[in-house]
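> have a look at this prediction, sequence included:
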Amino acid sequence: MNALAALGGLRTVGLDELNARAELQTRVDRKYIVPARDLPAVLHALPTGSDVLEIGGENALRYASQYFDTPTLDSFYGAVRGRRRRFKVRARTYLDSGGSFLEVKTRGARAATVKDRVPVTGDELDDEAVAYATDLLADAGIPGAARLAERLQPTLVTRYRRATVLLPATPGGDPSRATIDTELTWIAADGAVLQLPSSVIVETKSGQRAGALDRALWRQGHRPAKVSKYGTGMAALHSDLPANPWHRALSRHFRHGTIARGIAPGTASVPA
């Protein structure tokens, strides 16, 4: 948590204000893998007028995401092969507030990410959730949407602590938001656990123009990285899977992580 200490000096905003100023469900995402030791300098470089999301008195909240894929890993291989009509399906749980949402991410025009979501109970896909995923996949033009949705099963869990920053508009642009994820953990379906304590994933979410945090990161020598929490996590935990799109991230950052095997999913030894 010390790495996020600089956020304590920012004005706080609630979720309603954050969404009103920069909801950005359709956006361009840029991801950066930053050494944890460099994060304080990045935060101190945030532009004047930056705010941090606070919920229940906390500005770094615990998240868990259960990713779903088919037995043949259609979602994973769609990312590996760079398919235009690729997708991700996950149940995201806000561990501090208890809310859960089923999220379906697809690719829109000009490489924009389109994310739709609906509240769910728990992290299992019931008939209603499968129907919802089917409709969204079909709307995105993904072939065989119904069969894909019906075959989805739990594949990978990610856990992390997230701070969300609202950044002022750049000249000619709109306000943008960014997320900063620490305490990164991946849990495979077989119980293998990967932890990455020395790295932080920063994700900027803006329109077509780069946001204020992108520019601050660039000035400090950090460049966007090819990384996917789902795809890179799967490749790191399963050496038999292809990893070409994320080779650089895996070799530079994930090799510093620790992997524990033989741990039953959901046990207390997995950080909550």
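Looks like it came in fine.

> can we go C-alpha only for contacts and neighbour counts from here?
Noted.

> all strands of this protein, in order?
11-13, 26-35, 51-53, 61-69, 87-94, 100-107, 113-119, 153-167, 176-188, 193-196, 199-206, 258-260 (DSSP state E).

> Gln220: which of those is closest?
strand 26-35 (10.6 Å; Cα to Cα).

> what about the closest one, distance to the chain center?
The chain centroid and the centroid of strand 26-35 are separated by 9 Å under Cα atoms, centre = their mean, to the nearest Å.

> for the residue lying closest to Gly211 once chain neighbours are set aside, give me its contacts.
Distances taken as Cα to Cα, 6 or more residues apart in numbering place Ser176 nearest to Gly211, at 6.1 Å, with adjacent residues excluded. Contact analysis of Ser176 by Cα atoms under 8 Å, 6 or more residues apart in numbering lists 22, 24, 166-169, 204-207, 211-212.

> which one of those residues is nearest Asp181?
Lowest distance from Asp181 to those (Cα to Cα) belongs to Thr204, with 11.5 Å.

> Ala178 is in contact with the closest one, correct?
Yes - using Cα atoms under 8 Å, Thr204 is in contact with Ala178, at 4.2 Å.

> any residues in contact with both of the two?
Leu213.

> between these two, who's got more neighbours?
Thr204 (26 against 23; other Cα atoms under 10 Å).

> closest one to Asp240 among the strands of the chain?
So among those, strand 176-188 is nearest, using Cα to Cα, at 13.8 Å.

> buried set for that closest one?
Neighbour counts over strand 176-188 (16 or more other Cα atoms under 10 Å) mark 176-188 as buried.

> now those as CSV including distance to Gly221?
Converted to CSV, the buried residues of strand 176-188 look like this (distance: Cα to Cα, whole Å):
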residue, distance to Gly221
Ser176, 21
Arg177, 20
Ala178, 18
Thr179, 19
Ile180, 17
Asp181, 19
Thr182, 20
Glu183, 23
Leu184, 22
Thr185, 26
Trp186, 27
Ile187, 31
Ala188, 33
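
> use this one as the comparison:
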Amino acid sequence: MKMLDTSCFRPISLEHMDEVKLMNRTDTKYCATIDQLNELFQKIQPHYYVLTMDGENQLPYETTYFDTPSALMYSNHVRGKKNRYKIRRRTYLSTGIHFIEIKFKNNKGRTIKERIETEAIFKELSPKEQVFLNDKTPFDPIYLQPGLQNRFKRITLVNKNLKERCTIDVNLQFIQHQEKVVLKDLAIIEVKTGDRNTLSEIAIALRNMRIKPSGFSKYAMGRSLVDEKIKSNAIKPKIRNLQKLSRISIFTHQLT
């Protein structure tokens, strides 16, 4: 993967980010190359901090997504259904902390996120996780099963006005059974604000660079790439658009 230069940003600690958790928010996503990302960093540098832990600001994440046997949550997403859910277990590899998380996208375009910390990773949902999901979602957790695993590194930028957060995911890898797909030279930028009226220097800079918003779900995209049995016609145009981006390649590996 190409090198990213984040040295232009002043660091911010995890403790100082408490004001911008944004569990009820508006999300806007963009796709860019690493070269474009480095250019963006230079343009927005005066306005943002970068989350830094133990001197590192490109932090590794691992996620397992859960779905019904018929992949209903995947289907709802690619069909653009309103009031849809996403259920995942996320591990912050830098700290060893695990959460089971629910993301609910309502019919007003807002994302509401709820989560609880879990003690360890299980292949299936633990009793504690099942109680949480049974209480917070319309799905019976007994029938939910792992649908996809992904790994990536995340850069988190925080606007100095503390009203906006931006996550940037790079080195994306999607894994299902013995199949792994790697997206090279791709960055997924997600701008998160609690108020639609919040001024976003990142959004302005991306618009000036002629990078338009582009819906990108790591679960939907990853599953369509690694699962040959799943219907993915609705998402194929997005896959083709990714491949058109400069120097972005999709590599498939068989795990041993």
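Okay, I see it. All of these numbers come straight from a predicted model, not from anything done at the bench.

> care to give me the TM-score?
Here the TM-score for the pair of chains, by TM-score structural alignment, normalised by the length of structure 2, is 0.90; 248 aligned residues with a Cα RMSD of 1.9 Å.

> what does Gly49 of structure 1 align to in structure 2?
Under the alignment (TM-score structural alignment), Gly49 of structure 1 maps onto His47 of structure 2.

> still on that earlier bit, TSV for the strands of structure 1, including distance to Gly78 of structure 1?
Converted to TSV, those look like this (distance: least, Cα to Cα, whole Å):
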stretch	distance to Gly78 of structure 1
strand 11-13	37
strand 26-35	18
strand 51-53	33
strand 61-69	11
strand 87-94	7
strand 100-107	11
strand 113-119	15
strand 153-167	15
strand 176-188	19
strand 193-196	23
strand 199-206	21
strand 258-260	25
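
> out of the ones you listed, nearest to Lys226 of structure 1?
strand 26-35 (7.2 Å).

> to Ala225 of structure 1, which of the strands of structure 1 lies closest?
From those, taking Cα to Cα, the stretch that ends up closest is strand 26-35, at 5.1 Å.

> whereabouts in structure 2 does that closest one align?
By TM-score structural alignment, strand 26-35 of structure 1 lines up with residues 24-33 in structure 2.

> can you list contacts of the matching stretch?
Outside stretch 24-33 of structure 2, the residues that reach it (Cα under 8 Å, 6+ apart) are 109-113, 185-196, 211-216, 242, 245-248.

> if any of those residues are buried, give me the PyMOL selection for them.
To isolate the buried ones among these in PyMOL, judged by 16+ other Cα under 10 Å, type:
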select buried, resi 110+111+112+113+185+186+187+188+189+190+191+192+193+194+214+216+242+248
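
> what residue of structure 1 takes the place of Leu144 of structure 2?
Using TM-score structural alignment, Leu144 of structure 2 pairs with Leu152 in structure 1.

> and what of Glu164 of structure 2?
Aligned partner of Glu164 of structure 2 by TM-score structural alignment: Ser176.

> what's the answer for Asn57 of structure 2, then?
That one, Asn57 of structure 2, aligns with Asn59 by TM-score structural alignment.

> isn't that match right up against Arg161?
No - between Asn59 of structure 1 and Arg161 there is no contact under Cα under 8 Å: 9.6 Å.

> residue range for stretch 85-104 of structure 1 in structure 2?
The aligned range for stretch 85-104 of structure 1 is 83-102, by TM-score structural alignment.

> measure the matching stretch end to end?
End-to-end distance for stretch 83-102 of structure 2, by Cα to Cα, to the nearest Å: 12 Å.

> in stretch 110-128 of structure 1, what counts as buried?
Result for stretch 110-128 of structure 1 [16+ other Cα under 10 Å]: buried residues 112-117, 120, 123-125.

> follow-up on the earlier one: rebuild the contacts of Ser176 of structure 1 as CSV, extending it with distance to Gly9 of structure 1.
CSV is the format used below for these (distance: Cα to Cα, whole Å):
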residue, distance to Gly9 of structure 1
Ala22, 21
Leu24, 25
Leu166, 14
Leu167, 14
Pro168, 16
Ala169, 20
Thr204, 20
Lys205, 22
Ser206, 23
Gly207, 27
Gly211, 21
Ala212, 18
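
> what's the closest of those to Pro242 of structure 1?
Nearest member of these to Pro242 of structure 1, counting by Cα to Cα, is Thr204, at 26.6 Å.

> which two of the contacts of Ser176 of structure 1 have the greatest separation?
Maximum distance among these (Cα to Cα): 15.3 Å, for Leu24 and Ala212.

> which one's more surrounded, these two?
Ala212 (25 against 18).

> what does the more buried one align to in structure 2?
Match for Ala212 of structure 1 (TM-score structural alignment): Glu201.

> and the closest residue to that match other than its chain neighbours, what does it touch?
For Glu201 of structure 2, ignoring the flanking residues on the chain, the nearest one in space by Cα to Cα, 6+ apart is Ile44 at 6.5 Å. Each residue near Ile44 of structure 2 by Cα under 8 Å, 6+ apart is listed here: 201-202, 205.

> format the residues you listed as a markdown table; extra columns: distance to Thr28 of structure 2.
Shown next, in a markdown table, are the contacts of Ile44 of structure 2 (distance: Cα to Cα, whole Å):
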| residue | distance to Thr28 of structure 2 |
| --- | --- |
| Glu201 | 13 |
| Ile202 | 11 |
| Ala205 | 14 |
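
> Ile102 of structure 2: which of those residues is nearest?
Ile202 (26.4 Å).

> name the nearest residue to the closest one, sequence neighbours excluded.
Here the residue nearest Ile202 of structure 2, using Cα to Cα, 6+ apart, is Ile44, at 6.4 Å.

> swap in Ser206 of structure 1?
In space, Ser206 of structure 1 is closest to Ser176, 5.0 Å off (Cα to Cα, 6+ apart).
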